[in-house]
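**Student:** No sequence on hand, only this structure:
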């Protein structure tokens, strides 16, 4: 092989008789299993696939596409930024990086002395948060870190150590030690865990997304804040899914009926409207100095392109009134679903919606997973199953009421296709 055409464009650019499934299996590592479809283009809440079908996207790239697909403001911003600075490394900074940090701190109503660390994903943001807690553990001599059962914080080593599901953890043997799991919303267990005053930090999602949009009670979160504060432990909120307007507030903790402002908060997913970016917010001077110079870093963190995507996302959510839209359209969907016979329960926080199917509504072993396929193939929409009977919706925050009604009509039709 010569370097004249080392990537073999001569073959790649010719019509390939293999299917896209064969191409994927031949060239990509199988960690995700087989893809459901090959998506080609998107606009707003709609995508087209390899068969030319128009699919209503009610998953939004798993809560990532906050503004939908190909939002003109994102396209324009990225085009302009790519013509100036694409990447500068962490030896320098850029205006988009600083401006996005300031916007996040303002939206979070963070106190003076608060700071932001930019990463590339939610897992990496949680890695940074864990390293900050480990620094606090070393400084205080406290040995234990708490996380919650059914929680999900990512797949990297540290984030996986905080993730409860054995199927994710067991293949990799021993992970980071000193991490214990508590049952969510069990206040007595939480209080018991703090009795020996040996807890360095508590990690939790205010709403557990991978568990099927399962919320932590306001009273539980308030007690968690009281206990961590009184025992010199750090409270860490993973708002990777719930942040950036997903629940109808900028951040879920702001919708709790108590002041539960955390010490650390992680973000990603919707922050970049499809451009990879994560962030760790440290609230106050003490939390902001847990990681010193050289103790953490990333080459791509705060990349000008990603930072401008984040900045544009926040500006657009604010200017287009998408927090209120998420609350209004989400409530419209939940109200309609509550009247559907096959639906046992709906949990709705803005456009973060969990749906439990009545087990008696279908003879399928996993009706939710069957419904995902039926919905896509027969009714041209994308939904997501997080369990045998549980579905998750996380559509774009600018989903319209008309599009919500299209979803509701297609969803109820899809339910009738389940085996009885």
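**Tutor:** Done, it's in. None of these values were measured; they are calculated from a predicted model.
**Student:** drop to CA atoms for contacts and neighbour counts, all remaining ones
**Tutor:** Fine.
**Student:** how far does stretch 269-276 stretch from start to finish?
**Tutor:** 8 Å (CA to CA, to the nearest Å).
**Student:** what about that stretch, distance to the chain center?
**Tutor:** 9 Å (CA atoms, centre = their mean, to the nearest Å).
**Student:** What of stretch 262-276?
**Tutor:** 7 Å.
**Student:** Start and end of that stretch, how far apart?
**Tutor:** By CA to CA, one end of stretch 262-276 lies 24 Å from the other end.
**Student:** Now the element after the lengthiest helix in the chain, going C-ward?
**Tutor:** With secondary structure taken from DSSP state H, the chain has its longest helix at helix 122-140. Per DSSP states H and E, the first helix or strand lying C-terminal to helix 122-140 is strand 144-148.
**Student:** Which SSE is immediately downstream of that next one?
**Tutor:** helix 157-161.
**Student:** Can you tell me what sits against that following helix?
**Tutor:** Applying CA atoms under 8 Å, 6 or more residues apart in numbering, the set of residues contacting helix 157-161 from outside is 123-124, 126-127, 130, 152-154, 168-169, 175-176, 179.
**Student:** Can you turn the buried part of the residues you listed into a ChimeraX selection?
**Tutor:** Listed next is the ChimeraX selection for buried residues among the contacts of helix 157-161, using 16 or more other CA atoms under 10 Å:
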select :123,124,126,127,130,152,153,154,169,179
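**Student:** And the contacts of helix 157-161, which is closest to residue 26?
**Tutor:** Of all those, residue 168 has the smallest distance to residue 26: 24.7 Å, by CA to CA.
**Student:** Where does that closest one sit: helix, strand or coil?
**Tutor:** helix (DSSP: H, G, I helix; E, B strand; the rest coil).
**Student:** Likewise for the one 3 residues further on?
**Tutor:** Under three-state DSSP, the three-state class of residue 171 is helix.
**Student:** center of the protein - which residue?
**Tutor:** The centroid of the chain falls nearest to residue 241 when counting by CA atoms, centre = their mean (2.8 Å).
**Student:** got a list of what that one touches?
**Tutor:** 63, 209, 267-270.
**Student:** buried subset of these?
**Tutor:** Applying 16+ other CA under 10 Å to these flags 63, 209, 267-270 as buried.
**Student:** and here's the other structure:
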């Protein structure tokens, strides 16, 4: 299918003589890193590399070195880098209408909301709140829970190992103490339950269940090491939240938009068991690199919780972001990428398991969200060595390598990484970690 922007531009796009140049890419990685340390806040530490361009699943740094991007901007670049359909859609929309305030609407905004409701299989009366990021989508979902029962339900349940974002509201749902402690006190009322523990979930509702506003969970925890919820957990969650009048909120910021081979991870029968949530949050892969997110509220009971003036966002739903998301959905459908993600993910996990390297304890995941679990805490060292060899992966825990590559990756392109894993020293010692 061809993705085009609605409407016809009134003016031609500026010619090259009118274009301002991008910052010059000359200079080494070391030179750019030195400039970074003097200009950018030190919230991420020194950059591992300074990247200057990308194509498909590959990126190049300022020294001209090529890397296979097996992290995809942390599950963002679903179409790889510089995808022609995506770049054309963004350029066409920006050349027609770039930004408007939320006093107005655009055809792309409305069309995107309709498409999200369709792929989410949302019932009549459902609505979408468009945002610029996953954290913003989480904030919208958290506000929905506060509005549920007019604030008479003070409890919000989340899971140990959860990551839902870094803003104050989203951080209150995020479990890792190192993220939380510098900013406490956080918004109150959040209780963390043991991950995947059905008995703990039952107990949380057995005592004060009618005071629970919502249960917020990731179908597969990404930051905690690509940990899928056990089969039956979401079905039990749906049963308990329904019985006690609480909302079931699924964070699909990382797992949504085809990452697992379905539009949403909870649509897999072995993960979701056919449940219909009340709210689903998405972002990351939704725009394939362009900042866009959404909170999808299922049915009028959830969709009507936020009234006029009770929430807002400057850039959420802007025409360019909406065009990027529509293009992303269109390419995934046109090129059969859901099936490709399923097949390639299965083959990749099997190849990694079959390396026979005793350092690899387990390979798990769904689609192209994959974890390589090592038998000792050497993930940071392995990731550093992989980078030096031309592969970008993420040590999301001391023992876990996370892969979330572009959907356009091929078997041949990923095989050299499998070979690298097979050749990892089986006696790599923990004290050698970076």
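**Tutor:** Received the coordinates, thanks. These figures come from a predicted structure and were not determined experimentally.
**Student:** Any idea what the TM-score comes out to?
**Tutor:** Superposed pair, TM-score by TM-score structural alignment, normalised by the length of the first structure: 0.92. Supporting alignment: 402 aligned residues with a CA RMSD of 1.8 Å.
**Student:** that older thread, doesn't the residue nearest to the centre of the first structure lie inside a helix?
**Tutor:** No: Residue 241 of the first structure: not assigned to a helix; according to three-state DSSP it is coil.
**Student:** what's the spacing between the counterpart of it in the second structure and residue 103 of the second structure?
**Tutor:** Here residue 241 of the first structure is matched to residue 254 in the second structure, going by TM-score structural alignment. The spacing between residue 254 of the second structure and residue 103 of the second structure, counted by CA to CA, is 30 Å.
**Student:** Over to residue 347 of the second structure?
**Tutor:** From residue 347 of the second structure to residue 103 of the second structure the distance is 48 Å (CA to CA).
**Student:** out of the two, which sits in the busier spot?
**Tutor:** residue 347 (14 against 5; other CA atoms under 10 Å).
**Student:** Just give me the match in the first structure for the more buried one.
**Tutor:** By TM-score structural alignment, residue 347 of the second structure lines up with residue 332.
**Student:** part of a helix, is its match?
**Tutor:** Yes: counting by three-state DSSP, residue 332 of the first structure is located in a helix.
**Student:** Report the separation between it and residue 405 of the first structure.
**Tutor:** Taken as CA to CA, the span from residue 332 of the first structure to residue 405 of the first structure is 9 Å.
**Student:** What of residue 204 of the first structure?
**Tutor:** With CA to CA as the criterion, residue 204 of the first structure and residue 405 of the first structure are 34 Å apart.
**Student:** where do the strands sit along the stretch 301-420 of the first structure?
**Tutor:** 343-349, 352-357, 381-382, 384-385, 390-393 (DSSP state E, counting those that start in this stretch).
**Student:** mind listing the helices in the stretch 151-300 of the first structure by residue range?
**Tutor:** Secondary structure of the stretch 151-300 of the first structure by DSSP state H, counting those that start in this stretch: the helices cover 157-161, 166-169, 187-193, 218-230, 284-288.
**Student:** Which stretch of the second structure is the shortest one matched to in the alignment?
**Tutor:** Helix 166-169 of the first structure corresponds to residues 177-180 in the second structure, going by TM-score structural alignment.
**Student:** With the last one instead?
**Tutor:** Using TM-score structural alignment, helix 284-288 of the first structure lines up with residues 299-303 of the second structure.
**Student:** For the matching stretch, give me every contacting residue.
**Tutor:** Contacts for stretch 299-303 of the second structure (CA under 8 Å, 6+ apart): 122-128, 144, 278-279, 297.
**Student:** Mean deviation, that stretch versus the first structure?
**Tutor:** With mean CA distance after the TM-score superposition for the first structure, stretch 299-303 of the second structure departs from the first structure by a mean of 0.6 Å once superposed.
**Student:** can you pull the buried residues of that stretch?
**Tutor:** 299, 302-303.
**Student:** so how many other residues sit close to the residue mapped onto residue 334 of the second structure from the first structure?
**Tutor:** Per TM-score structural alignment, the equivalent position to residue 334 of the second structure in the first structure is residue 319. For residue 319 of the first structure, the count of nearby residues is 9 (other CA under 10 Å).
**Student:** related to what we said a few turns ago, okay if I get the helices of the stretch 151-300 of the first structure as JSON lines plus distance to residue 138 of the first structure?
**Tutor:** As requested, those are exported to JSON lines (distance: least, CA to CA, whole Å):
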{"stretch": "helix 157-161", "distance to residue 138 of the first structure": "16"}
{"stretch": "helix 166-169", "distance to residue 138 of the first structure": "25"}
{"stretch": "helix 187-193", "distance to residue 138 of the first structure": "19"}
{"stretch": "helix 218-230", "distance to residue 138 of the first structure": "17"}
{"stretch": "helix 284-288", "distance to residue 138 of the first structure": "14"}
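**Student:** most neighbours per residue, which of those?
**Tutor:** helix 157-161 (a mean of 21; mean count of other CA atoms under 10 Å).
**Student:** what about that one, distance to the chain center?
**Tutor:** 16 Å.
**Student:** and what of stretch 227-236 of the second structure?
**Tutor:** 19 Å.
**Student:** For that stretch, measure first residue to last.
**Tutor:** By CA to CA, one end of stretch 227-236 of the second structure lies 18 Å from the other end.
**Student:** neighbouring contacts of it?
**Tutor:** 195-196, 198, 219-221, 270-275, 364-365.
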